[in-house]
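Trainee: Sequence first, predicted model second:
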Amino acid sequence: MMDNQTDWYHFWQHFADTQSANPPPWWVTYERYKIPPFINLPPYDYSLVDLLENSFQQFHKRTAYISDNQTLTYKQLDLQSKIVATYLQSQGLTIGERVGVMLPNLLHYPVIACGIIRAGLTLVNINPTYTHRELVHQLADSSIKFLFLLDKLQNNIAKELDNLPSLQQVIICRDTDFQSHIYRQVISAVNIGFGVQLQQKIAWFGKRQIQRVDFSQLQKLSQTFIYQKPSCTLDDVVLVQYTGGTTGTAKGAMLSHGNIIANILQIDNLLMSAYDDDLDNDILLTALPLYHVFAFSICCMLLIYRGFCGLLVANPSHIQNIITAIKHHPPSFILGVNTLFHGLLKQRSFRSLDFSALKASIGGGMAILPKTAHTWQYVTGTPIVEGYGLSETAPIVTFNPLTIAHFTNKIGIPTPLTDVKIVDENQQKVAIGERGEIVVKGPQVMIGYQNLPEETKQVFTHDGYLTTGDIGIMDNYGFIKVVDRKKDMILVSGFSVYPNEIETVMCEHPDVLECVAIGVPSVERGEEPKIFVVSRNPHLTEQDLLDFGKQNLTGYKRPRHVAFLEDLPKSAVGKVLRTELRKREGLA
C-alpha cells in the first residue's frame, strides 16, 4: 500500500527499474506481440474523477450505452452523473463515505457509479440477486450511508434496514426512469424549490424511519446546490468490491483510484498493442453484471476511458435477449465467462449471426473449457482470449495477447508493471515448469480488506506479494496455467462459492444431520455445487433439498446435485475428508 506521493512514485519507479535490469520470462512475449512492458502512471493528485471528466469532454458526441431501444450519450452521462454527484454532496456525504448500488445492467448503473465517484465517495457493489440472508453480512460490513436500489428489489432488504445503523437513505430506481422526457434530452433546469422537494422524502420500512427518495427526483432535490469537484488522490478508496477472497467469508476488497486507473492503463496497453489506432466507436457487449469487478473495470471504467459504447443486457439468463442485442448492434468485443459462451453456442440463431465486426472475444471469471473455446472460434472466427484476475487486483493480473491465433488454455502473461511469482509453501520461488501458488505484486493490487487488518496481513507475503490461493505453472515465455486451487472454493460461472456457506445453510434444514459440499464439473457453469447429506429422515428427497437451497441461496450458490450417505468420510480427528468425496466423483 502506497501511503503518500513519494512512496507511490519511488516504489513503482524502482519496481520498473528492477524489471528492466532483470527482465522476467514474459518480456519475450511482450516483444513478440509488441506490448509495452510499462505504463505511465498519472500524478499522485490525479483520480478517476479527472479520468471521467476528461472522457466526457472528449467523447461528448458519442453514444456511451445502449439498453434495448434507449441510448445514453457521453454528454448525457456527464450531465446525469453530475446530478447524482451533486445530490449526494448536498446530503452532507464526505469524501470516502460508502454508497451502495444494488442494480442489474440498466442505464442507471453507469450514471450512478460515475456520480458516486465524482462526488468523491466510495462505491460498494451489491449483487441484486442475493437472497435476504446473503445480504445481511455485506450490508452490515460495508457501512453504507446511501443505497441505490431497483424498486423490484425492495422486499429483499426490507427486513434488514433496522439492523443497519449507518444507512440514512434509500434511492429507488425504476425501469421507466430513462423513458422520462428529462432523460431524453439535454437536462434543463426545473423550477421546483429544494425545500419543497425535501418534504417528499417519506419514512420507509421499520422503526428507524429510513428516508426514501425517487431517482427521478434527484435533479429537483439538488438544483440549488453547487457541485464541488473533490480533491481525491491515487490512494483514496473508490470501490469496495466484496469477494470470497482466498479464504472463507466474503470480504470487502478496498480498491483505490490508483488501483483502478493502473489496471485501466494495463488493459489499454493490451488493446493498443493489438489495434493501435483502429479503436473508434467500438461496441462492447455488456452482458456480464456490472456489479462484478471484471465487467465494472472493463465495461464501465475502461469503456469510458476509451470512449467505447456499452451494449447493456439486463438479464443475461435470457440468452435470446443477448442474441437480439448482438444482431441489432454487432459488437467489436464480446466479454464473457464459459457459461455465457456455451449458452450462446447452443442457439442456432446465434450461429447464424454476422460476426464480421467482432475483433476479439475475451473470457474471464472462470476457466474456459477447451471444447467451448474451439467451437466458439469455429462459429465466430475469433479465439477466446482468456485472462485472469481477482477482486483484490482491480481485477486483471494476466492476459493472453488479443492477436493470438488460437485458444491457449492458459491464463496468459502478467500485465505490464506487474510481477507474478510461482512459490512453494515457504514462499520461495519455484523453477519454471514447477507448480506452486500464484502470488502477485503490482499497482493494481488492493489496499486491503475493509475492517479486517489481520486478514489483510495474512493474504500478503513477507515481501509484499498478494497470495491468490491458486496453484499454477509458468512456462519459459511467461504463460501461466492454473492447475488447482489451494482452498476448497467452488467456481460457478465466474463467482466464488465457498462450501462452508452452502453447508451452513443446508444444515439448517430440520432433516439434515450432516452436509458437505464440493464442486463437480459442469459444461454450462464450469463447476456446480454438489452436497453429500446424512439425513435423520429416511423420507427426505433430493428435490426437498434442492428446493430448500433455492429458497436460501442465490442461483449460483445453491446445490445442483444431492447424494445421500449413511456416514461422511472422516479422519481420525473427525475432519471430513473432501478428497474421498472427490475420489467418489472421479475428481481426485
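Mentor: Nice, thanks for sending it over.
Trainee: going forward, measure contacts and count neighbours with C-alpha atoms only.
Mentor: Fine.
Trainee: can you give me the helices for the stretch 301-450 of the chain?
Mentor: 303-306, 319-328, 338-345, 348-351, 370-380 (DSSP state H, counting those that start in this stretch).
Trainee: which stretch among those comes nearest I226?
Mentor: Relative to I226, the nearest member of those by C-alpha to C-alpha is helix 303-306, separated by 24.5 Å.
Trainee: What are the buried residues along that closest one?
Mentor: Across helix 303-306, burial judged by 16 or more other C-alpha atoms under 10 Å covers 303-306.
Trainee: Please apply the same query to stretch 460-470.
Mentor: 460, 465-470.
Trainee: now swap in stretch 437-455 and tell me
Mentor: Neighbour counts over stretch 437-455 (16+ other C-alpha under 10 Å) mark 437-450 as buried.
Trainee: So what would you say the end-to-end distance of that stretch is?
Mentor: With C-alpha to C-alpha, to the nearest Å applied, stretch 437-455 spans 18 Å between its terminal residues.
Trainee: The structure to be compared is supplied as follows:
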Amino acid sequence: MSRPWLNEYPPGVPPDIDLSGCESLVDMCEQTFARFPERAAFTCMGATLGYAALDAQSAHFAGWLQSRGLRKDSRVALMLPNVLQYPVALIGSLRAGCIVVNVNPLYTARELSQQLIDSGAETIVILENFAATLQKVLAGTAVRHVVVTSMGDMLGGRGRIVDFVVRHVRRLVPAWTLPGHVGWSAALAAGARAGYRPAAPALDDIAVLQYTGGTTGVAKGAILLHRNLLANTIQSEAWLAPALTRRAGAQVITAAALPLYHIFALTVCGFLSIRIGGLAVLIPNPRDIRGLIKTLSAYPVHSFPAVNTLYNALMDHPDFGRLDFSQLLVAVGGGMAVQEAVARRWAERTGRVLVEGYGLSETSPIVSCTPVTATAYSGSVGLPMPSTDVSIRDESGREVPNGETGEVCIRGPQVMAGYWQRPDETDKVMTADGFLRSGDIGRFDAHGNLKLVDRKKDLILVSGFNVYPNEIEDVVASHPGVGEVAAVGINDDKSGEAVKIFVVRRDPGLTETDLRAFCRERLTAYKLPRTIEFREALPKTNVGKILRRALREEGAIPPPTAGG
C-alpha cells in the first residue's frame, strides 16, 4: 500500500527499519554490554547499576532459573515497580529463554490470580510489599518458584535503612508467609554458582506476555515476540534520532517515571535506553511528585516519556520551577491523550514541545508519533512509524478515501503474534491481509497525520491505564445487594477520566459506603468507581442490553477522546 506520510518524515528518519543486526532482544542487550561496559545503565534511589554489572547479574538470574528446571518458553512473572531488580530479572529471564509476564504490583488478589492462571507462570519475582497478595492466591496457580525482594536489596549500604523505613516506619509491608520462597540475593548467588548456559532465543520466539483487557474486558495476553519488541525499539530509535543525535555520541539520560511493567515504558525507557547505551533514572513511585522533582533535579534529563496526567501534576507542583529542562531533547506523551492545554502549558514552562505518540499493547506499543522536530502542538498523534502501514477502514473492511473516518488498522513488524491461548480473540482483531483492527476510530489529514476521533466504544482511560467496563460491572454485580450495574467513563481533571457506575439495587439497604468497600477489596485503585449513582432502572435496547452510551449522554458526559 502507499504511505503518503513518508513525504513528511524529518530528515534522517528512514522509511523502513532493518533488524538484520540483532538476533533477539538478548543479542541487542549483549551488544550493548560489550560496547559500554563502563557506563551506568540504571539508577534508582541513589544506587547505580552499570552495564557490566547488569550483564553479570542478569546472567546469574538466568542461571538460577535454569538451575530450577525452567526451560525455553517457561513463563516468569515480574511483579515489581521501577527498582533495579526489574531490569536484572527482565533480561535474566530472556537470557534463560523464558517468557516474561508483566504484572501490575497494585493488582488485587483476584486480578493477580487471573493473570497467573491464564499465563501459566511457574515463577514469580515479587516485591515484599505485595507478597501478602500473592499469599492469598498462590495455591491456585502453577507457580512453583517464588523470589521475594525488598526495596533495599540493590541499594548497597543504605539498603538496610531503606528497608527499615519501608517496613517499620511507613508500614508498607503487610505480614506475609510464602513457604519455600527464595530471597533475591540468595537467588543471584545460587545462579552464580550454578552458571548460565546461553539459551540463544530467536526473533520469532516469545519474549513477553503483555496483558490487556481487549475490547471485551476479559484479560488477554498479547504475545510479543523478540521480533516485535526489537522492531519497535529500533523504530523508536529511528524516530527520535533527529533529537538524540544532538548528544553526538554522549550518553542519553531518560527519566523512567512510568512503570516498566507498562508497555510504553518497557520499550522507550527500558529496551530503547539499553540499545543506545543510555542511563534510565528509575522512579519507583511517580505519584510522589515532590520526590519525583527531587530526583529529576539531580540529572540533566534528555528524554522524558510520560502520560498527560503526570506532566500536568508536575506543573501543578510548587517546586516545578526548580527543574532545569535546558538539556531536554524530547518529551513524549503516550498511554492516553495529550490535552492541548497541558501541551501548551508544558511548552510555555519548559520551552520544549510535547510530542504525542499512539499505540497499543498489541503493537509493542508505538504505532505513530508526532515528529520530534515539531514546533507546536498539532492535535494529532503524528505519522506512522517506519515500516508501519496504517489503513483507515469502514465496517466492511474496505479502505476509506483519505480524510474520511474509519477504524484504524495497523500492519508492521511490531504487531503481536496473537493473544495467548485465545485464537478466537486473535481472529476477531486480525484481518485476512495481516492488519490489526485497533477498534479506534480515526482519519488522516492531507499531510498524513493520524487524528483519533474516538476510542474503543466503551473503554475508560484512567491516567494512561485501560479500564474495561465489563470487568468493573462483573465485580460490582457480584455483590448480593446489586441488581444491575453499568460502568462508564467521565471526565476528570486529574486522571483524564474516571469510572462512574450506575446501580439498580437488589437490596434497598445497600449504601454507597458498602459498595465502595466491596470494590476496594477486588479492584486496583485506578479502577475504583469515582462516582456511584443509584437508579430505579437503566436504559436498555429492545433485547435487554444496557445502553452505556445513553447513560453518558443522559449525564451530559462527553464521549472520551482517543489518546496514544
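Mentor: Structure received. Treat the numbers as computed from the prediction; the structure is a model and nothing was measured.
Trainee: before we move on, back to that, which one among the buried residues of helix 303-306 of the first structure gets closest to Y227 of the first structure?
Mentor: If you rank these by distance to Y227 of the first structure using C-alpha to C-alpha, I304 comes first, at 21.2 Å.
Trainee: Just to check, the closest one is in contact with A64?
Mentor: Yes: contact criterion C-alpha atoms under 8 Å: I304 of the first structure and A64 qualify, at 7.4 Å.
Trainee: Inside helices: which ones of the buried residues of stretch 460-470 of the first structure?
Mentor: Among those, no member is found in helices (DSSP state H).
Trainee: Which residue ranges of the stretch 51-200 of the second structure form helices?
Mentor: Ranges of helices within the stretch 51-200 of the second structure are 51-67, 85-95, 109-119, 131-137, 159-164, 184-194, based on DSSP H, counting those that start in this stretch.
Trainee: can you tell me which of the buried residues of stretch 437-455 of the first structure lies nearest to D151 of the first structure?
Mentor: For these, the nearest to D151 of the first structure is Q450 (28.2 Å; C-alpha to C-alpha).
Trainee: The closest one maps to what in the second structure?
Mentor: Counting by TM-score structural alignment, Q450 of the first structure lines up with W420 in the second structure.
Trainee: With C232 of the first structure instead?
Mentor: Aligned by TM-score structural alignment, C232 of the first structure pairs with P201 of the second structure.
Trainee: Skipping its backbone neighbours, what lies nearest T267 of the second structure in space?
Mentor: Of all residues not flanking T267 of the second structure in the chain, T233 sits nearest, at 6.0 Å (C-alpha to C-alpha, 6 or more residues apart in numbering).
Trainee: hmm, back to that, and of the helices of the stretch 51-200 of the second structure, who's closest to P4 of the second structure?
Mentor: Judged by C-alpha to C-alpha, the one of the helices of the stretch 51-200 of the second structure that comes nearest to P4 of the second structure is helix 85-95, at 37.4 Å.
Trainee: How about that closest one, which residues are buried there?
Mentor: If you call a residue buried by 16+ other C-alpha under 10 Å, then helix 85-95 of the second structure has these buried ones: 85-95.
Trainee: No more questions from me, cheers.
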